[in-house]
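Asks: predicted structure and sequence below. I'll ask about it afterward.
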Amino acid sequence: MQQIGSVNGTPVHEHILDSGAARVSILSYGATIRDWRIDSVAEAMVLGFPDFETYLTQSRAHGVIAGRVANRTGFGRFTLDGTAHQLDVAKPPHHLHGGGEGLGKVVWEMEPDGDRAVRLTHTSPHGHMGYPGEVAFSALFELDGPRLTLTMEGQPDRRTPINLAQHNYYTLGATTGVRDHVFHAAADRFTPTDDTLLPTGEIAAVAGTRYDFRTPRSSREADPDEQGIDINMVLADGRPAEVECCTLLNPANDVRMRMWTDQPGLQVFNTWHFRFDVDHHDGLRTEGYQGFAVEPQHFPDSLNNPDWPSIIYSPDRPYKQVLGVEIARG
């Protein structure tokens, strides 16, 4: 573990996990996956910045753990047990990724356990970003061969919403963008959105839409008009967590990402409109389609859609999510 910078006087550390088959850099800032490399491929597997200071000015949740509640909550408003709450709205009109000082923008405590595991912890105080209750969060990263397992937990002191999301943008070694990466997901439904990307409350079939990845296909095939893909996909009810939920393939180098989750949804985002005036790892600076985000989580705006799976947790019902990601050739 080494210090690589600071935020408001608080040191920021980096710890590198190395299994031989993979090498993953973790930052204490935002519990961020900064870099991911595999043997036999020189280029990075995820979007990240070589200079830490760039994360403070240019990051769009690059590699962070987003929360307390990831994704969008309509106008930052919800009611819990008869009490109305107003969350921080840093990017109007909705609350996004826990607000302007969400979990992805704070410095966590870091405790390495050799070169295969690291635990990060952070206690979010009552009222922070408008959320009720104090929550003790932890994130355990464990690297075994090419597979990274991330266990995210939250212990609240009262009833409160929690919905975390690991926010990698996967490149899989691409240097010219990800529009031709081939995606496959075990999802036959999605949650349609309005023009502000807030769910309408409907759950619709993916058949006949650009969100149908039940048969593997690329963004170029699914979305030839470049309308963009930024949507929550609904995973099959009762799907075992040990069965992979999706795959992403870079056909140029045969690198494949496989993912496992215990969450009911996947936010899928192909960064079609991204523009940056700084380089990512390996000098990458494409015009759009820089990375492909796949973020297991509960559905966006679940707080205002009571028929959807609940994201309310309590002292006797703590939060836990287990995510598995494997990146390898073939």
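Replies: Arrived safely. Numbers count the residues shown, from 1 in each chain.

Asks: drop to CA atoms for contacts and neighbour counts, all remaining ones
Replies: OK.

Asks: and the closest residue to Val41 other than its chain neighbours, how many neighbours does it have?
Replies: Of all residues not flanking Val41 in the chain, Gly173 sits nearest, at 7.1 Å (Cα to Cα, 6 or more residues apart in numbering). Look at Gly173: counted by other Cα atoms under 10 Å, it has 24 neighbours.

Asks: would Gly173 count as being in a strand?
Replies: No: Gly173: not assigned to a strand; according to DSSP: H, G, I helix; E, B strand; the rest coil it is coil.

Asks: cross-check the contact I'm expecting between it and Met45.
Replies: Yes: assessed by Cα atoms under 8 Å, Gly173 is found in contact with Met45 at 5.0 Å.

Asks: list the contacts of stretch 278-285.
Replies: By Cα atoms under 8 Å, 6 or more residues apart in numbering, the residues outside stretch 278-285 that reach it are Glu43, Ala44, Leu47, Gly48, Phe49, Pro50, Thr175, Thr176, Phe276, Asp277, Gln290.

Asks: below is an additional structure, to be compared with the one above:
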Amino acid sequence: MKTFISFAAAFTFVASILSFSPSHCSGEVSDFDSIKLYTLKNDSGMTAKVTNYGAIITSLMVPDRNGEHADVVLGYDRLEDYINAVDKPYFGAIVGRYGNRIAKGEFSIDGETYSLAVNNGENHLHGGVIGFDKVVWDVDLFDDHQIVLSYHAKDMEEGYPGNLAVSVTYTLTDDNRIVIDYHATTDKRTPVNLTQHSYFNLKGEGNGTILDHRLTINADRFTPVDAGLIPTGELRSVASTPFDFTTAKPIGRDIHIENEQLTFGGGFDHNWVLNRSESDGELVLAAHVSEPETGRTLTVLTTEPGIQFYCGNFLDGRLRGKSGQAYLHRGGFCLETQHFPDSPNHPEFPSTLLAPGETYQTQTVFAFSTDNVSR
């Protein structure tokens, strides 16, 4: 059975039905009638809501250790809030064509320099002014457990070379996993680095900060950055630094330690280099998060070489979410599986270059469970 409804009919705000009007939104989107909200559900009672605007996960209803469900991703009840959001937080979206930063919005391929939009200080971030998070995707397949979304980015869109055909598949399994499969092909050599940008709070969105969540990252190294959050090129050991999450610790335990990297990021906003004993292309453990009050846990598996851990440093209480509660400073965290930031300008990093005849193919899994140990 297919379940889909328009944002205009389905999204509510303060318990009233919203009559959506395109006049409330910016001029970035013109095809409003094609924007829909789709519901995935499994036999365990978990639901995921996805819109084809930005391929955004708008809701994840996940049980706690007592079987009580809560929405664990930050976001909005209204389409126009996603479109007009202050500071563009990228709640729940697929970002690309290149997730994360590219220094000064420039890179070269075969001696030709390409200039991108500079939308984050002097750098390019998350695909530009109108990246994949701000376009309407086609829905190629939908049923209760799966949705396949696709988008065709034109040659030189946001400055990137090549016509790029992208598809993203979200699958909700009966064991409470969200499996995300990415595919892309191109007709010109171009960098590609797609990621999913959900902000999580395992207590429930709008329910305080995430500083008490216990985090493990399967990485012995990270990529230090300069003041503009561009990697220096070094792969630095996490040992004896606040960046050591090789064993579980509360996110907030070391966040106020005097450290230049924490100053640059305003907290944690860095790429970790995942430990890989398996071959490239195999799923490996990237991170594990547990929340002591509810018992909810999140395990992240990926085929990617890196993961960006961001702990909501730029949230400041101005944005209000689906619960009506303000999203406080560090009220959500992101675990963005990826290739490393600014890889097109760092030949020593794993390459993000996709050539004609090749297929970009990666997978990430968000696996939810409970620890069943009362606190």
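Replies: Looks like it came in fine. In this text the structure is predicted, and so the values were computed from the model without any measurement.

Asks: what's the TM-score here?
Replies: Scored by TM-score structural alignment, normalised by the length of the first structure, the superposition of the two chains gives a TM-score of 0.96; 330 aligned residues with a Cα RMSD of 1.5 Å.

Asks: about what we covered before: any quick ChimeraX command for the buried ones out of the contacts of stretch 278-285 of the first structure?
Replies: The buried subset of these, as determined by 16 or more other Cα atoms under 10 Å, is captured in ChimeraX by this line:
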select :43,44,47,48,49,175,290
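
Asks: just tell me what Asp282 of the first structure corresponds to in the second structure.
Replies: Matched by TM-score structural alignment, Asp282 of the first structure corresponds to Ser323 in the second structure.

Asks: related to what we said a few turns ago, check the contacts of stretch 278-285 of the first structure and tell me the two furthest apart.
Replies: Farthest-apart pair in the contacts of stretch 278-285 of the first structure is Glu43 and Asp277; separation 20.1 Å (Cα to Cα).

Asks: now for Pro305 of the second structure: what does it line up with in the first structure?
Replies: In the first structure, the residue matched to Pro305 of the second structure (TM-score structural alignment) is Pro264.

Asks: show me the strands in the stretch 1-150 of the first structure, by range?
Replies: Assigned by DSSP state E, counting those that start in this stretch, the stretch 1-150 of the first structure shows strands spanning 2-7, 10-18, 22-27, 32-38, 65-66, 72-73, 77-80, 83-86, 95-96, 109-113, 117-124, 135-144, 147-156.

Asks: out of those strands, which comes closest to Asp195 of the first structure?
Replies: Nearest of those to Asp195 of the first structure, taken as Cα to Cα: strand 72-73 at 12.8 Å.

Asks: quick one on the thing from earlier: okay, now the match of Pro305 of the second structure: neighbour count?
Replies: A total of 21 residues lie near Pro264 of the first structure under the criterion other Cα under 10 Å.

Asks: same question for Gly312 of the second structure.
Replies: Here the count is done by other Cα under 10 Å, and Gly312 of the second structure has 24 residues near it.

Asks: got a list of what it touches?
Replies: For Gly312 of the second structure, the contacting residues are Tyr199, His329, Arg330, Gly331, Gly332, Phe333, Cys334, by Cα under 8 Å, 6+ apart.

Asks: so can I have TSV of these showing distance to Phe368 of the second structure and secondary structure?
Replies: Formatted as TSV, the contacts of Gly312 of the second structure follow (distance: Cα to Cα, whole Å; DSSP: H, G, I helix; E, B strand; the rest coil):
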residue	distance to Phe368 of the second structure	secondary structure
Tyr199	14	coil
His329	24	coil
Arg330	21	coil
Gly331	19	coil
Gly332	16	coil
Phe333	15	strand
Cys334	15	strand
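
Asks: compare the residues you listed and tell me which is most surrounded.
Replies: Highest neighbour count within the contacts of Gly312 of the second structure: Gly332, with 29 neighbours (other Cα under 10 Å).

Asks: what's the matching residue for that one over in the first structure?
Replies: Aligned partner of Gly332 of the second structure by TM-score structural alignment: Gly291.

Asks: check contacts around that match.
Replies: Applying Cα under 8 Å, 6+ apart to Gly291 of the first structure gives the contacts Val46, Leu47, Tyr169, Tyr170, Thr171, Gly177, Val178, Asn270, Thr271.
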